[in-house]
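Undergrad: Coordinates only, no sequence provided:
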């Protein structure tokens, strides 16, 4: 199998052609991955079902999950990713007015061991693959729900020591047929590898170059940056002059200002002398002291340093500091996690109080109260029910939340994370739930990108033809499970569906949700009453959601919140995506933007006339489409997004 994120479009075409698939299928996959940021072949709905089933045997997405994330008050986000082999790397989201920058890693650790850098203190493990580099970008775009504007290779590692993977990643992300990020939106930050700089100058990749300089004195720079002992300032300058002659591009120089080390008048004069004749921009960075021997200079020292550079005509600026309230420095978060001796356990938040929360431990299934660290409140971080967390045990039998793991999914109504499936409970009698209500539930579930198990309750009241009619409408696209909580029919099979997962139960009033829960796990709600007294609930709490714990393993939310059937902010023309039988056939219509209302050559409407798509489903689609259109008109034609 091949790493899909390490393949360019032409390579992907070649692979599919070798498997006797049409080359344009590669273009469709490329579009899903790089324009829609989809990392699941099953969601690539314009591909044939058979191909979607075969792709996991040909291609894989590199394993990468966030084991910790931090959020700064200024909008900076720091991610610590765990790779398939257990290694960890860091990436940062930097928000600026009008644009977003990703700072990404090129290696696991770094061999250059710069004295002010936390990454070097952890040593070097290996180079990242092209796919692992690209994966950082896609995962962070998914996290921020939007595109990045600039990518800087200024995370862990020296990019020129992993040149092939870095350049291929840039070319993949640059490809106009996919992500289409211009070359000038990429920056390589190097500690000063002369041959790498020269190769960049000779390449066709016209990206930006940034050099970590930090001193223009050989002896001092060698003590700060051991790479200078191999590649002196003279050899570095020769490469920089060559680069500028070949490209004409301005070079950014990073200068970490350290009190009493490189911030004197003599240091700035030496820097001026070294850079004379090189078109430069000098980025002055008051040091983030990860090394206890280094101190940040005074504000006046920083001002004096910058003013002297500007006085002789150099462009310079003091970097606007971001992420000062989190572990934002390169390698800092990874180092802190390695160095912390506290045993961390993992669990799921199942309930909230005003000052603490209830967590179920992953291994033992035990429940305990946990507090939040003060830094969470300072940073405006608030866990929600369903969050997977790491916690440490305190001496009083309670715990302390240390980190919130990445949310795989998140519902807004009810506010709950990491849901793995929705249990849609219906009854066809007493009461008879109308198909239009069922369809709205299903659209909400499709919009949330969550699998649905349709549970028909009270089957002891139904005739076979009633169940058959329902299955003919929904059975091809949804998993239907028939039960009777009263007669305990098929209850064990439903337990198997729920076991080990976090689920949400949804459905209209009267369909038997509560009785079904009590049949699945008698006394389910009674068991949590004792520990509930330990939760210090705020007096003004009006509503909340909680996860109930099954004895057989698994958690479920039973809440009226999901019964709010108001459609989310879907663009009317996008509604078809949430009806799988319509979405699957949309590509056969005469026009690619067909919305299946009154367009000529509509293949979907032909299928409806032939009975291959049930008319009641189309009527629901039409009703919701008109509802969304009316909402759009009321908003003055403003589109959602």
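TA: Perfect, I can see it now. Since the structure is predicted, the reported quantities are computational estimates derived from the model, not experimental observations.

Undergrad: Please count neighbours and contacts with C-alpha atoms only from this point.
TA: Fine.

Undergrad: Please identify the buried residues of the helix or strand where residue 333 lies?
TA: Using DSSP states H and E, the element containing residue 333 is helix 332-339. Neighbour-count burial for helix 332-339 flags 332, 333, 334, 335 (criterion: 16 or more other CA atoms under 10 Å).

Undergrad: Now for residue 288: which residues touch it?
TA: Shown in contact with residue 288 (CA atoms under 8 Å, 6 or more residues apart in numbering): 296, 329.

Undergrad: run the last query once more with 10 Å
TA: 116-117, 256-258, 294-296, 321, 324, 327-330 (CA atoms under 10 Å, 6 or more residues apart in numbering).

Undergrad: ok now do residue 23, which residues does it touch?
TA: Going by CA under 10 Å, 6+ apart, residue 23 touches 9, 10, 12, 13, 14, 15, 16, 17.

Undergrad: Comparison target below:
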């Protein structure tokens, strides 16, 4: 049996044809799933009993179970812990804004990138999520908050470009009219910098926003924070980003987590200016999320503002990310890890 959420409309039409059913039934089934939030074939009233039985023999609809919902007391941020049918736990964050609801989805269970400031990677990589499992995070979140999700960020647990094929299929389906119809320009994909995959993504000429987890202005400093820096240099990443800009005409976002007495100096800011000068880009400064297993401390607000001012005065468009859900461990991986530890599911506990 297969998760029907992994199928595109064309693939479900093909299945209908192979099973001696009218192809238009595929659209009817997806209308129930995506438009009417009906996730039980038996409740699809305009589908014949015979067709339902065929569907039930071939497919299931995987909507994860909600293990916990955490609501921030300081802002409109929700964090969901989901459990899939194989027992694995992932997390999804929903941030409610005046302009719409944004969701931060996970693309893998765990992560193998090893970034030292990230809790997602502490237990290593378990497995990739399928495109349908990523999509189901949005469907379930919409049901939970009773509102439509209008913006997607692939910035939860996992490295999206390390799960390239599933993520690309997810993007195609979630953007489709028969599915959630979320425009590409409302989708951001964040990567630590897998250079060949950035170039592949550029060749697709999609209109999503590419965000690079940079976090350092030079290779030596970046290697202390991100193992991926031992494979791909900043020069190689910048070359790939410029190719992405050339192909898509879209600006690239560079994420920069400011760590006290590490990468938050005036000298680092000037070096970052020199690196990005002339590039169609935007810098997102992030007060680092403190993780117990490392000694990274959040930069002071004075240093953050100084860093911001240096970039802005050099005509590098920059924002300071507003901290959302700080009271509910909303940073990627934190809540899942806390849950696993409390249930003695972390090695060594």
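TA: Perfect, thanks for sending it. Bear in mind that the values here come from a model prediction, so they are computed numbers and not experimental data.

Undergrad: where does the TM-score land?
TA: For this chain pair, the superposition-based TM-score is 0.95 by TM-score structural alignment, normalised by the length of the second structure; 343 aligned residues with a CA RMSD of 1.5 Å.

Undergrad: Neighbour-wise, give me the winner out of the contacts of residue 23 of the first structure.
TA: Greatest neighbour count in those, by other CA atoms under 10 Å, goes to residue 12: 23 neighbours.

Undergrad: That one is in contact with residue 29, isn't it?
TA: Yes. Taking contacts as CA atoms under 10 Å, residue 12 of the first structure lies within contact range of residue 29: 8.9 Å.

Undergrad: tell me, what's touching those two both at once?
TA: What both residue 12 of the first structure and residue 29 touch, as defined by CA under 10 Å, 6+ apart, is the set residue 4.

Undergrad: Which part of the second structure matches the helix holding residue 333 of the first structure?
TA: Mapping helix 332-339 of the first structure onto the second structure (TM-score structural alignment) gives residues 334-341.

Undergrad: post-alignment, the matching stretch versus the first structure, mean distance?
TA: Following the fit onto the first structure, the mean deviation recorded for stretch 334-341 of the second structure is 1.3 Å by mean CA distance after the TM-score superposition for the first structure.

Undergrad: who touches that stretch?
TA: For stretch 334-341 of the second structure, the surrounding residues in contact (CA under 10 Å, 6+ apart) are 67-68, 70, 79-82, 89-92, 109-110, 118-123, 157, 289-292, 328-330, 342-349.

Undergrad: For the stretch 201-349 of the second structure, which segments count as helices?
TA: 219-223, 234-248, 266-276, 301-313, 334-342 (DSSP state H, counting those that start in this stretch).

Undergrad: which part of the first structure lines up with the shortest one?
TA: On the first structure, the counterpart of helix 219-223 of the second structure by TM-score structural alignment is residues 218-222.

Undergrad: distance from that stretch to the second structure after superposition?
TA: Averaged out, stretch 218-222 of the first structure is 0.7 Å away (mean CA distance after the TM-score superposition for the first structure).

Undergrad: buried ones in that stretch?
TA: For stretch 218-222 of the first structure, by 16+ other CA under 10 Å, it's 218, 221, 222.

Undergrad: Please enumerate the helices of the stretch 401-550 of the first structure.
TA: Using DSSP H, counting those that start in this stretch, helices in the stretch 401-550 of the first structure cover 435-447, 464-474, 491-498, 513-520, 529-532.

Undergrad: Check which residues of the third one are buried.
TA: Applying a neighbour-count criterion of 16+ other CA under 10 Å, one finds 491, 494, 495, 497, 498 buried in helix 491-498 of the first structure.
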